[in-house]
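[1] kindly generate the corresponding structure for this input.
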Amino acid sequence: MALIVTHELTRRFRDVTALDGLTVSIEPGITGLVGSNGAGKSTLVKILLGLLEPSSGSANVMGHDVVRENRAIRSLVGYMPEHDCLPPEMTAAEFVSFMARCSGLPATAARERAAEVLRHVGLFEERYRPIRGYSTGMAQRVKLAQALVHDPRILVLDEPTNGLDPAGRDEMLALIQRTGREFGISVLVSSHLLGELERVCEHVVLIDAGRLVRAERLGALTGETGTLLVEVDGDVDAFCAALVVQGLVVQRDLMRALVELPNGDDAESVARVFATHDIVRDVAVATGVGLLRIERRRGHLEDLFAGANT
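    Presented below is the predicted three-dimensional model:
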């Protein structure tokens, strides 16, 4: 069963159409929501949370309509916003416990649950310190903890690594993976940091100008392509020129040659692929370059992102 389903979802702000007939189905797991600034990511998230009503079309979260049943949705969803939303004078324990009580937990159960999730995000020892003294990384962990405290079925994370240094980003991504894969909570991560999404996500939804571009498993989008990546040590320009003379379609990418391979699974196409490898080897010898790496190039989210904006 799909967790989130939209059909012809449209949202207009006067003369601006933020979502334009968006139809998409999001399955359980960790899903990356990808799009440039103004693509409609924030508008989609707000509609799913019941904070905005669509102009037309429909959306539901775990079978609940976002307009008629938004209270039920909020009990099922944990939200980690991008913006700063933490009260500086409260401790993490006080704030997360307060958020648990807002979700309906009794006082004692709220305190116990707050301690559990703060331990999960690595703030158990610091839980009684005022939030004003927290680093950016610690503050992001508090926001994740409050999103988890009511034991949601779905987490919606808006730029969860925003403002973090490389070590902090790695730790946050590891937390997201643990939460999604070990605890069985589905996660929707809205981010523009494509490399990070590749590390943690199982599915990707790419939107542009409010419309769906792609929605697939990550492996289908970033699998092997029909391009042979050849990294060389030596005169890459001469190497590429010699490959072109041999009838190959080649593009230079820094110290690498990207060689187009024949399409098809039939015997003739496979034979032509092997012949292309032979040509690359022979041209390397003839031009005096060293072959450092030869492999099928894998797709990246950056490729899809760039394609959506061309």
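[2] from here on, just use CA atoms for contacts and neighbour counts.
    Will do.
[3] burial of Val117, as a residue count?
    24 (other CA atoms under 10 Å).
[4] check Met99 too.
    The local packing count at Met99 equals 19, with neighbours defined by other CA under 10 Å.
[5] so it is in contact with Val149, correct?
    Yes - using CA atoms under 8 Å, Met99 makes contact with Val149 at a distance of 7.4 Å.
[6] helices along the stretch 151-300 of the chain, start to end?
    166-177, 194-200, 218-221, 236-245, 267-287 (DSSP state H, counting those that start in this stretch).
[7] select, out of those helices, the one closest to Met80.
    For these, distance to Met80 was read as CA to CA. The smallest value, 11.7 Å, belongs to helix 166-177.
[8] touching that closest one from outside, list them.
    121, 137, 141, 160-161, 187, 196, 199-200 (CA atoms under 8 Å, 6 or more residues apart in numbering).
[9] and if we set it to 10 Å?
    Residues outside helix 166-177 that contact it (CA atoms under 10 Å, 6 or more residues apart in numbering) are 29-30, 120-122, 136-138, 140-141, 144, 155, 157, 160-165, 178-183, 185-187, 189, 196-197, 199-201.
[10] and Glu82, how far from Gln140?
    As judged by CA to CA, to the nearest Å, Glu82 and Gln140 stand 9 Å apart.
[11] the more surrounded of these two?
    Using other CA under 10 Å as the criterion, Glu82 and Gln140 rank with Gln140 on top: 24 against 17.
[12] quick one more, to check against the first:
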Amino acid sequence: MTILATEALTKRYPRVTALDGLTVSVGAGVTGLVGANGAGKSTLIKILLGLVPASEGSARVLGLDPATQGQEIRRSVGYMPEHDCLPPDQSATEFVVHMARMSGLPRTTARERAADTLRHVGLQEERYRPIGGYSTGMKQRVKLAQALVHDPKVIFLDEPTNGLDPQGRDEMLRLVHRIGTEFGISVLVCSHLLGELERICDHVIVIDAGRLLRSSAIGELTQASQVISVEVEEGLEKLAARLTETGETVAVEGRSLTVQVRADETYDLLRDAVVDLDLNLVRLEQRHARIEDVFR
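    The predicted model follows:
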């Protein structure tokens, strides 16, 4: 099932081209949209929501055209913006109920949905306090709740971990993963933090300067490489020298040694070198590629 698709999508501003002939499609599940700041991620979301017109090309969201059917798209899509846009004098409950009503839910249903959604994102009694007194993590949860309250088919999350500490990022990522797996809602999550997307996404789209670099399943991007990472208690330099003498390609990276696998005999040579030098092996593992390798 195709959630959204673009064809030669271009957006030009007077001094910059935010999107440059972007052609890509997104299926169900959790999809990561990754790129450096200024790569065009936020512009793409605004076009898909019908908030900003494209200069050229076309787009479809749930089969609808953002250029002419933006209102219908926004009824079926949840959006968590990057910037802080919450009213400080309202409580989370009041705000999320209001957003539910804006999406067309009756008053009673809106209050029930708001209570359920705020509970899902981890806001209990705090939901009655004014938002102005919330921490950054609590505000991010409110923004996530308002994106979910009308039971959308897909949600767009723009930098959902922005401003959070490591624990807050982990909690937010777990929430996003639950939405895509347990709630059955497709997710497009934008981030410039590559490691985060590797943890939660089924598919990743990489863009740079508004152009598509790659669109692949996460498994294809993080598949095992032909490099072994080795760590020993002492004698790393001796091990590197011994392997180099046997014709292996090695490199010291901090406390680890990387070895390029050229044939099955590389493993045998590594084992024999560790034994001959009487070294204590701490770690031996095959490296996996990372999303950041695409940028390199």
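[13] one step back: overlap of the contact sets of Glu82 and Gln140 of structure 1?
    Each of 160-163 lies in contact with both Glu82 of structure 1 and Gln140 under the rule CA under 10 Å, 6+ apart.
[14] Leu301 of structure 1 matches what in structure 2?
    By TM-score structural alignment, Leu301 of structure 1 lines up with Ile291 in structure 2.
[15] okay, now that match: neighbour count?
    Residue crowding around Ile291 of structure 2 was assessed by other CA under 10 Å; the count is 21.
[16] quick one: contacts for the residue of structure 2 most remote from its centre?
    Relative to the centre of structure 2, and counting by CA atoms, centre = their mean, the farthest-placed residue is Asp276 at 45.3 Å. Contact partners of Asp276 of structure 2, counting by CA under 10 Å, 6+ apart, are 239, 242, 270.
[17] got it, and Met1 of structure 1?
    Each residue near Met1 of structure 1 by CA under 10 Å, 6+ apart is listed here: 25-28, 62-63.
[18] leaving aside the residues next to it on the chain, what's closest to Thr266 of structure 2?
    Counting by CA to CA, 6 or more residues apart in numbering, Thr266 of structure 2 lies nearest to Glu248, which is 7.4 Å off, once chain neighbours are set aside.
[19] please apply the same query to Arg113 of structure 2.
    Counting by CA to CA, 6+ apart, Arg113 of structure 2 lies nearest to Val149, which is 5.9 Å off, once chain neighbours are set aside.
[20] please report how far that neighbour lies from Ala92 of structure 2.
    Using CA to CA, one obtains 12 Å as the distance from Val149 of structure 2 to Ala92 of structure 2.
[21] neighbour count winner among the two?
    Each of Val149 of structure 2 and Ala92 has its neighbours counted (other CA under 10 Å); Ala92 has more, 31 against 25.
[22] just checking, the more buried one touches Leu123?
    Yes - Ala92 of structure 2 lies in contact with Leu123 (CA atoms under 10 Å); the separation is 8.7 Å.
[23] joint contacts of these two?
    With contacts defined as CA under 10 Å, 6+ apart, the residues adjacent to both Ala92 of structure 2 and Leu123 are 115, 138, 141-142, 145.
[24] ranges for the strands of the stretch 101-250 of structure 1?
    154-158, 186-190, 203-208, 211-217, 224-233, 250-253 (DSSP state E, counting those that start in this stretch).
[25] including distance to Val45 of structure 1 and mean neighbour count, could these go into TSV?
    TSV is the format used below for the strands of the stretch 101-250 of structure 1 (distance: least, CA to CA, whole Å; neighbours: other CA atoms under 10 Å):
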stretch	distance to Val45 of structure 1	mean neighbour count
strand 154-158	8	24
strand 186-190	9	24
strand 203-208	13	23
strand 211-217	14	17
strand 224-233	32	19
strand 250-253	37	16
